[in-house]
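Peer 1: No sequence on hand, only this structure:
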């Protein structure tokens, strides 16, 4: 049951080799999800010699556990961006993500993507007020959409805000096509190639199997950076977890939906090989902060039964994603002192369009092309105040969890990242760290970082 619909219905897997020997490249990319493969495709096409290192199988984690929405409608974001960064920066964010939507549409085949509207919906007066403000931001930026009070959903909404002509994809099938495009352009993709050590000064990556990769530029696309560097990126990222259930349905919805109220849900359908599936996502919480996560799946399954009349759940899975203090991803040079080290992270659950947009930013930074989004996404854009507040928030949580972990959860294994006590996640049967979001399989092996070593069980 706990299996992603996408992993269960992808194309037959291409086999990529394990990295062996001593290798050299222009750009080494650590992480074989959408961020890493999209960047590899763009850089290889631009003439760079690219190596991608994935510790397991490409697209096996975050990408294949997403909702599969490729859209520039990232919840309520544009009114906030205008207030924080100004109108032109908000327009730049929209244009970068809308280019990502168009690029995905050009890449995908019919069984991998479907064009439709993305729609935010509100069921409360406060939600409607927020949508009105967002609609005003749409009009200022020039986003094509509509503010309405009815949808096709089987429950009453107070208001809804659409963004026209967006996209939904089968993220694994789409990713598999993108990986072939990257390889055809010359990128070398390696699986089962876990990193053991990185020497930024010598520009060498060492793998667990003894292989070493010498690089000119290094990009960390690991969903969560492997290490906290000088500007404390580990402390600047809050990690959130959400849950998804899917069931076979009779028809597909015309559009895809996201609620803006506190307890609202993400809703879409997917037609896979002639069979429609209905997917509902939500029940969010901070990563590692809940043990009985089976309740989260049950809550979503009940919504499917009550609102859609669907009771036979075919798949259920969960996902997590880091969030930056200002909700804009960190894509670019991690610090001015290390101009050859880049990160791509903090997508706030919008990593499909964000990764495609980010791949253009990384390409243009490395090849010296102009791109108006470079400054907006720059990891060093946030001031000291934002860094400090987020650092206190997450570090305070870490300190509390360390104390609680060793007094309450004495028998729980210790996270191999920074020593927090993990929590057993009964719903997913994983050990989850509440401090920085590391996750471990039942046998103790690493499922998601920043931890790199397995638990001692």
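Peer 2: Looks like it came in fine. Source: prediction; values computed, not measured. Numbering: from 1, shown residues only.

Peer 1: going forward, measure contacts between C-alpha atoms and count neighbours the same way
Peer 2: OK.

Peer 1: who are the neighbours in contact with the spatially closest residue to residue 233 that is not a sequence neighbour?
Peer 2: Closest residue to residue 233 apart from its sequence neighbours, by Cα to Cα, 6 or more residues apart in numbering: residue 225 at 7.6 Å. By Cα atoms under 8 Å, 6 or more residues apart in numbering, the residues touching residue 225 are 233, 234, 343, 345, 449, 450.

Peer 1: Name the residues of the helix ranked longest in the chain that come out as buried.
Peer 2: Across the chain, the longest stretch assigned as helix under DSSP state H is helix 384-408. Neighbour counts over helix 384-408 (16 or more other Cα atoms under 10 Å) mark 387, 390, 391, 394, 395, 398, 401, 402, 405 as buried.

Peer 1: what do you get for stretch 111-119?
Peer 2: Neighbour-count burial for stretch 111-119 [16+ other Cα under 10 Å]: 112, 113, 114, 115, 116, 117, 118, 119.

Peer 1: want to try CSV for the buried residues of helix 384-408, with distance to residue 159 as columns?
Peer 2: Listed next are those as CSV, based on distance: Cα to Cα, whole Å:
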residue, distance to residue 159
387, 36
390, 33
391, 37
394, 35
395, 39
398, 39
401, 40
402, 44
405, 44
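
Peer 1: what helix or strand is residue 257 on?
Peer 2: Per DSSP states H and E, residue 257 falls inside strand 256-259.

Peer 1: Heading C-terminal from that strand, find the next helix or strand.
Peer 2: Per DSSP H and E, strand 256-259 leads on to strand 266-272 as the next helix or strand towards the C-terminus.

Peer 1: who does that next one touch, helix- and strand-wise?
Peer 2: Counting contacts by 3 or more Cα pairs under 8 Å, 6 or more residues apart in numbering; DSSP states H and E, strand 266-272 packs against strand 256-259, strand 275-286.

Peer 1: Can you say which of those is packed in most?
Peer 2: By mean neighbour count, with neighbours taken as mean count of other Cα atoms under 10 Å, strand 256-259 ranks first of the helices and strands packed on strand 266-272 at a mean of 23.

Peer 1: Quick check, central residue of the protein?
Peer 2: In the chain, the C-alpha closest to the average C-alpha coordinate belongs to residue 351, at a distance of 3.7 Å (Cα atoms, centre = their mean).

Peer 1: and that one, what does it touch?
Peer 2: Per Cα under 8 Å, 6+ apart, neighbours of residue 351: 34, 35, 63.

Peer 1: then this one, side by side with the first:
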């Protein structure tokens, strides 16, 4: 089965265009350079071009290549157990109501955009449900948190679902869609508004000269902007050590054709989590199932996680016919809220956006609205309370926990081993294989047997079998070493 998301299966990945009509002139300076063409970057760019700003979007691969094109396509203000978790972390702080306000603003933005530009959407109930009786108190807590924050949820003690469910909190009238259709429509509107796009150009560093920031990267990339937005998941330029304030997490998704898919968007409250929804794609009824989340590069083999997800789907949806299985990566911050705002240090004209805890189609849109508003003098009413905050003393335990996890991840990677044959492409390229040492901070990489990638257990950088950067804070390809001679008993393969 394909490891490509079902959204890209129907289209095929678009080609990259390192050069073309959008390439800037040698002395051209943009009002904003946006790095990353997912929903955050494109929402920022679109809001800026609507305000009359000149914008260049720079993307290392192609628009929607990473997380935005690999989600389940849910846009919702009810996000599993997020609200109760934030209440426990932040108490009565105004940050939690601001988070809800940002989610509702993003939902309204997406609904209005899709209606105007004919992007297909469906309105659905969003549910957080208890898959076992032990999870009922968790669901009740989420329900009460949502009610107290003004969301019109209802509580069901016996929800009618196709899976075991002992209680549910339900928020009506949320959105589901094809995320790639959204990305491509947003890109079209950015370009029709005068924005420009460079693809296949990876940014590696920034250099500020007065009021102009030089965005530098592979193949001599040097573009200039008065402001730069890093909308790349983990910031690829990181003077405030955001990578140490984030945990990279992967989760797995499967698509099935199904004769009668559910008409709700559901997420279980416990562990292991299960996220599922129905839908329609190209006239075919569709079931999407996600879950088995874990910290990138750590724990059991990735293929075993997909197998568990497949077994669960077959048990509860026996008529489902598998179409594909893939995974996506997102980031958790220390305090559970998105990290959005200035990079700090000498680059005061650089902003970052990350930490969406797997709800990027909602929080990523909100981040784009806020970042553009900050530049145009039209700030979102919830942005200052939600995003403008310094690390606090109570963040210290979470910070130490992240660093302990990083250490354990490195130990686990060393213990599990990373030796594997060089890829066929590596051999064809000259008998060399990638050296499995992360180019970010030297972490020992683990082989991901589901996606055929090298994954870093420290900060979530990922590389192809041939060593090319796929995502994460790393910006440079893996070093390459000559393949060792074939060894007896290895099936004609060699090891690195």
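Peer 2: Happy to help now that I have it. Everything numeric here is computed off the predicted structure, so don't read it as measured data.

Peer 1: about what we covered before: the residue nearest to the centre of the first structure maps to what in the second structure?
Peer 2: With TM-score structural alignment as the criterion, the equivalent of residue 351 of the first structure in the second structure is residue 360.

Peer 1: How about residue 434 of the first structure?
Peer 2: Aligned partner of residue 434 of the first structure by TM-score structural alignment: residue 457.

Peer 1: Superposed on the second structure, what's the mean shift for the strand holding residue 257 of the first structure?
Peer 2: Superposed on the second structure, strand 256-259 of the first structure shows a mean distance to its aligned partners of 0.4 Å (mean Cα distance after the TM-score superposition for the first structure).

Peer 1: Need the helices and strands packed on strand 266-272 of the first structure in CSV (columns: distance to residue 181 of the first structure).
Peer 2: Putting those into CSV (distance: least, Cα to Cα, whole Å) gives the following:
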stretch, distance to residue 181 of the first structure
strand 256-259, 28
strand 275-286, 28
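
Peer 1: And these: which comes nearest residue 78 of the first structure?
Peer 2: Across those, residue 78 of the first structure has its closest neighbour in strand 256-259 (15.3 Å, Cα to Cα).

Peer 1: what span of the second structure lines up against the closest one?
Peer 2: Counting by TM-score structural alignment, strand 256-259 of the first structure corresponds to 265-268 in the second structure.

Peer 1: Other residues contacting the matching stretch?
Peer 2: Stretch 265-268 of the second structure is contacted from outside by 74, 79-80, 124-131, 273-278, using Cα under 8 Å, 6+ apart.

Peer 1: right, and the helices and strands packed on strand 266-272 of the first structure - which one's nearest residue 292 of the first structure?
Peer 2: Smallest distance to residue 292 of the first structure across those (Cα to Cα): 12.1 Å, for strand 275-286.

Peer 1: With the second structure overlaid, report how far the very next helix or strand once past the closest one is off on average.
Peer 2: The first helix or strand that comes after strand 275-286 of the first structure along the chain, using DSSP H and E, is helix 294-308. Its matched residues in the second structure lie on average 1.0 Å from helix 294-308 of the first structure after superposition (mean Cα distance after the TM-score superposition for the first structure).

Peer 1: so residue 57 of the first structure touches residue 189, yeah?
Peer 2: No - using Cα atoms under 8 Å, residue 57 of the first structure is not in contact with residue 189, being 10.3 Å away.

Peer 1: Please identify which of these two sits among more neighbours.
Peer 2: residue 189 (25 against 19; other Cα atoms under 10 Å).

Peer 1: Which residue, other than its chain neighbours, is closest to the more buried one?
Peer 2: residue 52 (4.7 Å).

Peer 1: can you count the residues close to the counterpart of the one you found in the second structure?
Peer 2: Under the alignment (TM-score structural alignment), residue 52 of the first structure maps onto residue 57 of the second structure. Residue 57 of the second structure has 26 neighbouring residues, counting by other Cα under 10 Å.

Peer 1: what does residue 147 of the first structure give?
Peer 2: With other Cα under 10 Å as criterion, residue 147 of the first structure counts 18.

Peer 1: need the contact list for the equivalent of it over in the second structure.
Peer 2: The alignment partner of residue 147 of the first structure in the second structure, by TM-score structural alignment, is residue 155. By Cα under 8 Å, 6+ apart, residue 155 of the second structure lies in contact with 140, 143, 167, 168, 169, 170.

Peer 1: And the helices in the first structure?
Peer 2: Under DSSP H, the first structure gives helices at 5-8, 34-45, 78-85, 87-107, 125-141, 171-184, 294-308, 351-367, 373-377, 384-408.

Peer 1: Tell me how far residue 208 of the first structure lies from residue 52 of the first structure.
Peer 2: To residue 52 of the first structure, residue 208 of the first structure is 15 Å away according to Cα to Cα, to the nearest Å.

Peer 1: Likewise for residue 449 of the first structure?
Peer 2: 17 Å.

Peer 1: cool, and residue 11 of the first structure?
Peer 2: 21 Å.

Peer 1: same deal with residue 173 of the first structure?
Peer 2: Look at residue 173 of the first structure and residue 52 of the first structure: by Cα to Cα, they are 19 Å apart.

Peer 1: now the strands for the stretch 101-250 of the first structure?
Peer 2: Along the stretch 101-250 of the first structure, the stretches classed as strands by DSSP state E, counting those that start in this stretch are 113-122, 145-148, 159-169, 188-190, 195-199, 204-207, 212-220, 238-248.

Peer 1: Just tell me the aligned range of the third one in the second structure.
Peer 2: Read it as strand 159-169 of the first structure. Taken onto the second structure by TM-score structural alignment, strand 159-169 of the first structure occupies residues 167-177 there.

Peer 1: got the contact list for that stretch?
Peer 2: Against stretch 167-177 of the second structure from outside (Cα under 8 Å, 6+ apart): 73-78, 107, 111, 120-130, 136, 139-140, 142-143, 151-159.

Peer 1: got the contact list for the residue nearest to residue 24 of the second structure when sequence neighbours are not counted?
Peer 2: With sequence-adjacent residues excluded and distances taken as Cα to Cα, 6+ apart, residue 24 of the second structure is closest to residue 223, at 7.2 Å. Counting by Cα under 8 Å, 6+ apart, residue 223 of the second structure touches 24, 26, 28, 29, 33, 214, 215, 216.
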